[in-house]
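Enquirer: okay, structure incoming, though there's no sequence with it:
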């Protein structure tokens, strides 16, 4: 089944916003076994939008359009698609009620008249409730030609849940066989080495298939099976997943799509009934922020510290003045004392420390940009790792955060 994507919006066309929707939908459609040959971005112009839809519907079995379903005059996606399919619009009372209820829920004093435009739907369309906004999704089918257009709201926080909940199952039913997958997520092993470790599995793949995806400080492997049922797919994927667990061992932190590295570590702390804190210099709160993105993190994380200045390292974390004088702020010794000091100050069982030179300035021949020391203290025992990253400032900080979380996980796993 061939799917084509059309992203609607002048703001996307002119580069005012990044088109993350297309990247998300392309990956999801590929995982559903759909073929994708074209993507189009079109501005809020009726004539050009109609031309784009007509071309797409000739090339593809299903066209997915995102954006242009709002209440303003330049939101034309629904109207133009209805024109292409020869459908008139009518007021869908169910959608109208949901819009009214939405505004009552957010305690809006009045629903402006243009919002009712979103309840107008093409004749014969399948209406998809928007659980996170006002504009419903729509599916228009031309059964004679075997074609369909799927219209989804543009905001990612509305588009993604609607796709997962309603559109993906619809697309899966259109396939002769369903596509099912698991993500084997690995940390602490570089991309090239990780791929080498499963090269034979990738060479021999037929069904299921195995595909690597490099992430910052991680490697994800998607195991995908085509089968007539989820149960049959699980049987196909099971042996490959078990073989990967055998090869990667504790480096595999999950086989679930939506579980992140930081979530796996927070759950590990919960399981061990331990608490954690952080002491950051060059990452400036990124490490604590990533940990605290996990729901329930407050149960294991009470407080943390950002200590850029040497004086702060001494005052808050108890780093010795002579350590800073002798070895410098960016050193193994300072990272160790930062971690131990943070654990003591917070009364935590574990602590992570990060000190380094993120760049672009500040480096020397002895201590270049990208040099980072990460310390991990668990129950009074400290481990420090040295890293030399080669990205820009933002990338170096991101890699340091990923390596710190990985180090904490490794140290926690060592303890029963």
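Expert: Happy to help now that I have it. This one's a predicted model, so the numbers in the text were calculated from it and none came from an experiment.
Enquirer: alpha carbons only for contacts and neighbour counts from here, please
Expert: Will do.
Enquirer: show me the contacts for residue 400.
Expert: Each residue near residue 400 by CA atoms under 8 Å, 6 or more residues apart in numbering is listed here: 283, 354, 372, 374.
Enquirer: that one and residue 248, how far apart?
Expert: 22 Å (CA to CA, to the nearest Å).
Enquirer: cool, residue 334 as well?
Expert: 32 Å.
Enquirer: higher neighbour count, the two?
Expert: residue 334 (27 against 18; other CA atoms under 10 Å).
Enquirer: that one reaches residue 323, doesn't it?
Expert: Yes. If you go by CA atoms under 8 Å, residue 334 and residue 323 touch, sitting 6.6 Å apart.
Enquirer: which stretches in the stretch 151-300 of the chain count as strands?
Expert: 178-187, 209-215, 218-227, 252-254, 276-280 (DSSP state E, counting those that start in this stretch).
Enquirer: and the stretch 301-416 of the chain, by the same measure?
Expert: Using DSSP E, counting those that start in this stretch, strands in the stretch 301-416 of the chain cover 305-306, 350-356, 371-378, 381-388.
Enquirer: dump these into TSV; add mean neighbour count and distance to residue 21 as well.
Expert: As requested, the strands of the stretch 301-416 of the chain are exported to TSV (neighbours: other CA atoms under 10 Å; distance: least, CA to CA, whole Å):
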stretch	mean neighbour count	distance to residue 21
strand 305-306	21	35
strand 350-356	30	34
strand 371-378	27	35
strand 381-388	16	34
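Enquirer: how about CSV for the ones you listed, with distance to residue 188 added?
Expert: What follows is those, written out as CSV (distance: least, CA to CA, whole Å):
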stretch, distance to residue 188
strand 305-306, 25
strand 350-356, 16
strand 371-378, 14
strand 381-388, 12
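Enquirer: for those, which one sits closest to residue 64?
Expert: strand 381-388 (43.6 Å; CA to CA).
Enquirer: ok, and here's another one to check against it:
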């Protein structure tokens, strides 16, 4: 089964926003066994949208549209869908009641006729109730494909897809089994890994694929297999994965079940009933931000001290001034002391600390741009490791955030 994603909105084409909706939908469709063969972004313009829908239907069995469902004049998706399906708009009383409830309960601005017009939907559409917004989703069946129209607001779109669209897809189509395993490596680039496992990769059968996913100091190896016999596929995937692991055991960090490292950290800490704190200098709180982006992080993460200035390190974290003078603020000794001190202050089982020079200036240290130290403190003691992260400020920071969480995951797995 083939799918296409069509995103509607001038704001995407002028670079005002990043199209995260397509990435989410492509990932979730892949998990159901549906291949996304094309992603298109089109203007809020009638002829352009009509052409995109016609072309998509000629190629795909499922077309998912996001955007253009708002109350303003430039939101024309529903009108264009009516033209495409030779249909008309009708008022859905349930949607209108929901919109009025949202305004009376959560929104201080008085409801307008523009807001009420969002209750107008194509008569041939099955309405998908949007619990978190005023724009409903729609499911429409064309001659050769199913069309699903979803709001462009990411959290509304995600809720509708997971809660209503995905279950309908699974019940409407017979889909192939798609299994995946992702191994996380660090310390070796993708070309070097590919050379090491070249004969192993050449031996893969046609229904199995290996993808290299490099990102900021690590390479993920995603092994995918598809077919109809679940038991046989699982057996073959386990065997091939074990064989691959034996080839890369020295650079293997672990497995990823399609989840971000902050999700993995949460599981590791909560299952062990252990706690974590951070003390961040040049990373400016990004480690804490990434950790707390996961719901339920409060079960293990106690807090962070963003000690960006040297004075905060000495006054708040109580790093001895003599230690800073002797070794520099960007040093193994200071990173280690920061981790130990924040762990004591927050009374946690573990702590992460970062200090480094992300540029463009050297700041309070003579360390070259790109030199960073990451400290870890835990029940077995503390250590700090030095890394060179390049010369691009944003990449230095984000690579260091990833590396800090990788080091922490390694340590927590020892308990």
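Expert: That came in fine, so what should we check first? Since we're looking at a predicted model, the values are computed, not measured.
Enquirer: name the nearest of the contacts of residue 400 of structure 1 relative to residue 90 of structure 1.
Expert: residue 283 (54.1 Å).
Enquirer: what sits against the closest one?
Expert: Applying CA under 8 Å, 6+ apart, the residues near residue 283 of structure 1 are 354, 355, 397, 398, 400, 401.
Enquirer: if we can go back for a sec, can you add distance to residue 192 of structure 1 and give the contacts of residue 400 of structure 1 back as JSON lines?
Expert: Shown next, in JSON lines, are the contacts of residue 400 of structure 1 (distance: CA to CA, whole Å):
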{"residue": "283", "distance to residue 192 of structure 1": "26"}
{"residue": "354", "distance to residue 192 of structure 1": "26"}
{"residue": "372", "distance to residue 192 of structure 1": "22"}
{"residue": "374", "distance to residue 192 of structure 1": "23"}
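Enquirer: what's the closest of the residues you listed to residue 154 of structure 1?
Expert: So of those, ranked by how close each gets to residue 154 of structure 1 (CA to CA), first place is residue 283, at 32.9 Å.
Enquirer: aligned to that closest one, what sits in structure 2?
Expert: The equivalent of residue 283 of structure 1 in structure 2 is residue 283 (alignment by TM-score structural alignment).
Enquirer: ok, its match to residue 186 of structure 2 distance?
Expert: Distance, residue 283 of structure 2 to residue 186 of structure 2, using CA to CA: 21 Å.
Enquirer: residue 35 of structure 2 now?
Expert: 29 Å.
Enquirer: those two: which is more packed in?
Expert: Using other CA under 10 Å, the more surrounded residue of residue 35 of structure 2 and residue 186 is residue 186, with 20 against 16.
Enquirer: which residues does that one contact?
Expert: So residue 186 of structure 2 contacts 217, 218, 219, 251, 252, 253 (CA under 8 Å, 6+ apart).
Enquirer: hey, which helix is longest across structure 1?
Expert: Secondary structure of structure 1 per DSSP state H: the longest helix is helix 393-413.
Enquirer: angle of that helix against strand 371-378?
Expert: 30 degrees (axes from the mean of the first three to the mean of the last three CA atoms, to 10 degrees).
Enquirer: and the angle from helix 393-413 of structure 1 to strand 276-280?
Expert: Using the same axes, to 10 degrees: helix 393-413 of structure 1 against strand 276-280 is 150 degrees.
Enquirer: buried ones in helix 393-413 of structure 1, by neighbour count?
Expert: 393, 396-412 (16 or more other CA atoms under 10 Å).
Enquirer: what kind of secondary structure is residue 69 of structure 2 in?
Expert: coil (DSSP: H, G, I helix; E, B strand; the rest coil).
Enquirer: ok, it to residue 121 of structure 2 distance?
Expert: Taking CA to CA as the measure, residue 69 of structure 2 falls 10 Å from residue 121 of structure 2.
Enquirer: if I look at these two, which residues touch both of them?
Expert: With contacts defined as CA under 8 Å, 6+ apart, the residues adjacent to both residue 69 of structure 2 and residue 121 are residue 78.
Enquirer: need the contact list for the spatially closest residue to residue 225 of structure 1 that is not a sequence neighbour.
Expert: What sits nearest to residue 225 of structure 1 in space, not counting adjacent residues and going by CA to CA, 6 or more residues apart in numbering, is residue 208, at 4.3 Å. Shown in contact with residue 208 of structure 1 (CA under 8 Å, 6+ apart): 223, 224, 225, 226, 236, 237.
Enquirer: ok, the closest residue to residue 245 of structure 2 other than its chain neighbours to residue 185 of structure 2 distance?
Expert: Counting by CA to CA, 6+ apart, residue 245 of structure 2 lies nearest to residue 252, which is 7.3 Å off, once chain neighbours are set aside. Applying CA to CA, the value for residue 252 of structure 2 to residue 185 of structure 2 is 5 Å.
Enquirer: what's the local residue count around the closest residue to residue 19 of structure 2 other than its chain neighbours?
Expert: Computed as CA to CA, 6+ apart, the closest residue to residue 19 of structure 2 that is not its neighbour in sequence is residue 12, at 6.4 Å. By other CA under 10 Å, the residues close to residue 12 of structure 2 number 15.
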